[in-house]
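> Give me the fold of what follows.
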Amino acid sequence: MVTLMDCIERIPLKLEEIANKRDVRLSGLLEYLERKDEIDEIIFVASGTSYNSAFTIKSFCENVCGIRATLVYPNIFVNYTEKLNPKALYVLISQGGSTRLVYEALEKVKKLGYLNCSITASLDSIIANHADVAIEMGCAHEEYNYRTLGYSTTVATLYMMCIDIARLYNNITEEQVSDLLEDFGNLYESLVEIKGKTLSWYYENKFSLMKRNKMMVAATNDLWPVAQESDIKVMEMVPMITRSFELEEFIHGPQNSFDDSTVFFILSRKGEDEEKAKAIAKFIKNEIGFCAIIGNSTMGERDLEINPRSKYFSTLEYITPMQVIAYKLADDHGRDLKRAVNAQVTKYITKTI
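As a prediction, the model looks like this:
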């Protein structure tokens, strides 16, 4: 039987395929945009893991590619957003391809005649068939609803999309594109190495992790959305109550709820509030309980040191430990990830078409 760990282990190969086939996969979108006026914004409409994927690449899209990026939840977009940007490209993301509110958001955009494209796991889906341009997510069939492969391939697809749109509008040069793609290639072996390190770390700390029933994850910059995705993965897979925070916000109101029944993770990258991250971790370790820094700016005891090889795309390296930890906690708690916990919810509300 395919395990969720098997899905995680397929990620490096799928990322390589996405990079190698990007010219073919994104050609339809680029041809579509070439015939239109230049966009001034990309608006991503998505929920859950798909939302986190778009949030993950927002900083890259704006700061490297020079394109403003906005994120909107489908329910807010459909029911509570009145004025839409006529110069934007609307990107509707749904891994299953049949999320009801994402479809309704697409219809809203199309009725106004605005530019749109979909990103779905299969091009043979109602959302993909309805969009002006359909892009394949790159994950193929993912055996579990708790998306690990889907998150990573969506992030990768969005990175490639931003690069190609930026090149189309001359926001970046061909040399910069080559440098970015070379840097992306550093991920493939790195993800395998990080998975191995995480498993070793997990077995060393398994007892401390298993005896706690809550989790908090904190990070800053583009690792904050990685923390949010970690939050969802642990909450839906283990399952246990989790919360994620931007690093500075973490030490305001939330610290009043810190206690020893909570596992604390801080995702930390050198040069990005690393001293603040270490100070918070030291406080938790000394005064509260279990805390681990994950990254290349660690303190030693209980921390999980990883050394990302990618300059621009290390978000995909930082999510790997949290994907592995979420799976191992779920497995060691005896969770059957093929079975929904509250399957009866579908009697009350329908999320798909």
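> okay, CA-based contacts and neighbour counts for the rest of this
Will do.
> What segments of the chain are helices?
4-20, 22-25, 27-34, 48-63, 74-80, 100-111, 126-130, 149-168, 174-184, 187-210, 223-237, 247-250, 274-287, 315-332 (DSSP state H).
> For P86, which of the ones you listed is the nearest?
Nearest to P86 among the helices of the chain is helix 100-111; the distance by C-alpha to C-alpha comes to 9.4 Å.
> Which positions within the closest one qualify as buried?
The neighbour-count check on helix 100-111 (16 or more other C-alpha atoms under 10 Å) flags R100, L101, V102, Y103, E104, A105, L106, E107, V109, K110 as buried.
> List the contacts of the second one.
Yep, that's L101 we're talking about. P74, N75, V78, K351, T352 (C-alpha atoms under 8 Å, 6 or more residues apart in numbering).
> repeat that for 7 Å
P74, N75 (C-alpha atoms under 7 Å, 6 or more residues apart in numbering).
> run this one through as well so I can compare:
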Amino acid sequence: MCGIFGYVNYKVPLSVRQIVETLLLGLKKIEYRGYDSAGLCLDAIPLPSDHNAANDGPTPLVIRSVGNIDALRAKTFADPALSPAHLDVVVEHHVGVAHTRWATHGEVCEANCHPQQSNDGAFSVVHNGMMTNHQTIKTMILQENGYTFRSNTDTEVIAVLAEYLYTEKGIRRFTELTFHLTHFIEGAYALLIRSSHFPGELMACRRGSPLVIGVREPLAEGRLTEKRWGINDGKKPVEIFFASDPHSFAAHTRHVVYLEDGDIAHYRDGAIGFYNPPTTAAPALESEVSRRIHQLDGVLESLSKGGFAHFMLKEIHEQAGAAERAMRGRVNFVSGAFHFGGFSAPRLRSLREARRVVLIACGTSMFSAMAVRPVWEELVATPVAVENASDFVDRGARVGRLDACVFISQSGETADVLRALEGCREAGAVCVGITNVVGSSVSRMTDFGVHLNAGTEVGVASTKAYTSQVVVLSLIALLLSQDSRALKGRREAILQGLSELPAKITQTLHDVETPIQEVARQLQNESSLLVLGRGYDYATVMEAALKLKETTYIHAEGISFGELKHGSLALVDPAMRILAICSDDKHAEKCKSAIQQVSAREGRIILITNYSDPELTTACEKLILVPKIVDCLQCILNVIPFQLLAYHTAVLRGNNVDCPRNLAKCVTVE
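Below is the predicted model:
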């Protein structure tokens, strides 16, 4: 959930000001992930006239601030060590790190910001993840040996542990020290470690949390090896970026190296070596590995609001284009033929012959799986289950070689999904990935998969990715059932609906904007809402409630109409505002009956529907009409009014719509 950024310039003359700006810009590019504080660490560069500068390596300058990147910028340029004269000093080689923090251990305060330092200030660490055994190491090893702590973070324990290994254990090689350090740590992490004991060097470590390296040309193309040192021979100029998200350096380079789980990368003298030491044995220096350079072509785009007030509103209005891109090149609406690049005949057969299909996801992605489960069960002659990834892991749910597991994650880095994926891989299940980020962990760890092509989604509250997930999963269901003659008519109806979908999304946005703004004004001061639906729209009301909670901070609960009499009907009274969906499908009469029961108890209903009915008009306080489409895709049109309602209500309440409190775009910590 935090953001990591590191920058190295080697034989590339830059002023200190340029280096600081690069670090701040790197953080700025990933602030959409969510954070509450930020910091950076660079060398305190002496002036050329300063003859008293220390000769035993540069002194680290750590600057930290609660708040946004602008607050960190102001504090950085106000620091006495970064006077105009210091900022104008040109250096050919420098290693800097920066970080945005989302609190996990310790409150939001400057002392808990990253980078965290060792007691002697020699080690500086930025960290994304959660060290689960930090308290044990802190009390039983470090405090027992006289070390003290200034913060409440697990990250400071890592920095102090590095000092302990260097000072008390006498480990004086940076690689060996880092091997031992990571051997102590339990839990998931991405780490950057720099030390004044090893000037001009940097260690990057990954286990269970994303970390990617960007290399700016000139570079040695091809395969990178440890042999001194793969990326560069130490003679050529090079700029190297270390980040939790490639957006942070996309403006500089498209050449990337993805660190694999357990990797440790050692930067020194313009080059990088890669290691992957075993976790079950003593650290071994003979664990060199090679990592390939990848090219990011057309994957990352500039993050612009494009004339909209917020990214969330922009992304709501991009859903027609996102749906079209999700289908482009994958389905021929004339012939009914499908083409998925990753679905070779053997892979397709492994899906069709699976004993069962398990759709595994969290949050909005899980609701997209719930939305398509009915059509999968209808079209695919295989039992289909939807699993919450964290619950799946907690239960130790069993899968086997005859199962197909589909992992759905917008970012491809969701911690719970990755944990579930690891277990399913070990069990030998067929693993399929559905993600919006090329090169993400899900895309690399699964056997094959589909890229959503939704475009970068910045708003924490997912909108267009949800639509794209429903479209892609519907396409896969059609692909798996294409040999069934009995389902020919149904498949043709769904294909017709998919062909109409982009235009229907555009029409929906046009039709509901004004009435939804009126509803937002009515609901902005509410403290609790019920959202009711059934059938294909059970997932819709769950997703609608999540959007309202995320952005408005109003308690909202998604409930199936079928569950009302099992307890939830007790919540209905004249003060409770109720949002409901009733679509013209096989569940319409049951939905209408439930609406009348709510109305009889003086419930005040605002209804989203795709047809006019006098009984609904009488029972409901307000009706908002959306266009009609084939039943299994109606959920996409029905969710749009709720997305807009969540957005407009949040704006009226003065909330940060794109970065809601306490939430992050990419949940990389369990």
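> How alike are these chains, TM-score-wise?
The TM-score (TM-score structural alignment, normalised by the length of structure 1) is 0.89; 348 aligned residues with a C-alpha RMSD of 2.6 Å.
> rewinding a little: which single one of the buried residues of helix 100-111 of structure 1 is nearest to L316 of structure 1?
So of the buried residues of helix 100-111 of structure 1, ranked by how close each gets to L316 of structure 1 (C-alpha to C-alpha), first place is V102, at 25.0 Å.
> Map the closest one onto structure 2.
Taking TM-score structural alignment, V102 of structure 1 has V417 as its aligned residue in structure 2.
> re earlier: and the buried residues of helix 100-111 of structure 1, which two are furthest apart?
Using C-alpha to C-alpha, the buried residues of helix 100-111 of structure 1 span at most 15.4 Å, a distance reached by R100 and K110.
> just checking, what residue in structure 1 corresponds to L359 of structure 2?
Match for L359 of structure 2 (TM-score structural alignment): F44.
> residues touching its match, list them.
F44 of structure 1 sits next to A54, T70, L71, V72, Y90, V91, L92 when contact means C-alpha under 7 Å, 6+ apart.
> if I look at it, how far off is I67 of structure 1?
13 Å (C-alpha to C-alpha, to the nearest Å).
> now do T320 of structure 1
Taken as C-alpha to C-alpha, the span from T320 of structure 1 to I67 of structure 1 is 27 Å.
> residue nearest the centroid of structure 1?
For structure 1, the residue sitting closest to the mean C-alpha position, by C-alpha atoms, centre = their mean, is S53 at 3.4 Å.
> Alignment lookup: that residue to structure 2.
Using TM-score structural alignment, S53 of structure 1 lines up with S368 in structure 2.
> Could you verify my assumption that the match of V102 of structure 1 touches A361?
Yes - in this structure, V417 of structure 2 is within contact of A361 by C-alpha atoms under 7 Å, at 6.0 Å.
> joint contacts of these two?
A389, F407.
> Give me the buried stretch members for stretch 344-358 of structure 2, please.
Buried residues in stretch 344-358 of structure 2, counted by 16+ other C-alpha under 10 Å: R347, S350, L351, R352, A354, R355, R356, V357, V358.
> Just the closest of the residues you listed to T167 of structure 2, please.
Nearest to T167 of structure 2 among the buried residues of stretch 344-358 of structure 2, counting by C-alpha to C-alpha, is V358 at 50.5 Å.
> Surely the closest one touches L402?
No - contact between V358 of structure 2 and L402 fails when scored by C-alpha under 7 Å: they sit 11.3 Å apart.
> picking up where we left off before, can you tell which of the helices of structure 1 is closest to R309 of structure 1?
Nearest to R309 of structure 1, of the helices of structure 1 and by C-alpha to C-alpha, is helix 187-210 at 6.6 Å.
> mean per-residue distance, that closest one to structure 2?
When structure 2 is superposed, helix 187-210 of structure 1 averages 2.2 Å from its matched positions, counting by mean C-alpha distance after the TM-score superposition for structure 1.
> for the helices of structure 1, which one sits closest to V341 of structure 1?
Judging the helices of structure 1 by C-alpha to C-alpha, what sits closest to V341 of structure 1 is helix 223-237, at 8.8 Å.
> Can you check which part of structure 2 that closest one sits on?
Mapping helix 223-237 of structure 1 onto structure 2 (TM-score structural alignment) gives residues 537-551.
> tell me which residues in that stretch are buried?
537-551.
> Ok, stretch 12-30 of structure 1 next?
Burial within stretch 12-30 of structure 1, assessed by neighbour count using 16+ other C-alpha under 10 Å, is assigned to P12, K14, L15, E16, I18, A19, R25, L26, G28, L29, L30.
> ok, back up a step: quick one: the match of V102 of structure 1 and L475 of structure 2, what's the gap?
Separation of V417 of structure 2 from L475 of structure 2 (C-alpha to C-alpha) stands at 22 Å.
> can you check L607 of structure 2 too?
Going from L607 of structure 2 to L475 of structure 2 by C-alpha to C-alpha gives 29 Å.
> Look at those two and report which has more neighbours.
Higher neighbour count among L607 of structure 2 and L475: L607, with 25 against 22, using other C-alpha atoms under 10 Å.
> Aligned against structure 1, show me the partner of the more buried one.
Correspondence of L607 of structure 2 to structure 1, assessed by TM-score structural alignment: I293.
> got the contact list for that match?
I293 of structure 1 neighbours (C-alpha under 7 Å, 6+ apart): F265, I266, L267, S268, D303, L304.
> could those go into CSV alongside distance to S125 of structure 1 and neighbour count?
Below are the contacts of I293 of structure 1 laid out as CSV (distance: C-alpha to C-alpha, whole Å; neighbours: other C-alpha atoms under 10 Å):
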residue, distance to S125 of structure 1, neighbour count
F265, 37, 23
I266, 38, 29
L267, 36, 26
S268, 38, 29
D303, 43, 20
L304, 40, 24
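> a markdown table for those residues, including distance to D132 of structure 1?
Output for the contacts of I293 of structure 1, formatted as a markdown table (distance: C-alpha to C-alpha, whole Å):
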| residue | distance to D132 of structure 1 |
| --- | --- |
| F265 | 41 |
| I266 | 41 |
| L267 | 38 |
| S268 | 40 |
| D303 | 47 |
| L304 | 44 |
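> just curious, which of the residues you listed is nearest to A218 of structure 1?
Of all the contacts of I293 of structure 1, I266 has the smallest distance to A218 of structure 1: 4.9 Å, by C-alpha to C-alpha.
> Aligned counterpart of that closest one in structure 2, please.
So, by TM-score structural alignment, I266 of structure 1 is matched to A580.
> Could you check how far that match is from V399 of structure 2?
Applying C-alpha to C-alpha to A580 of structure 2 and V399 of structure 2 gives a distance of 37 Å.
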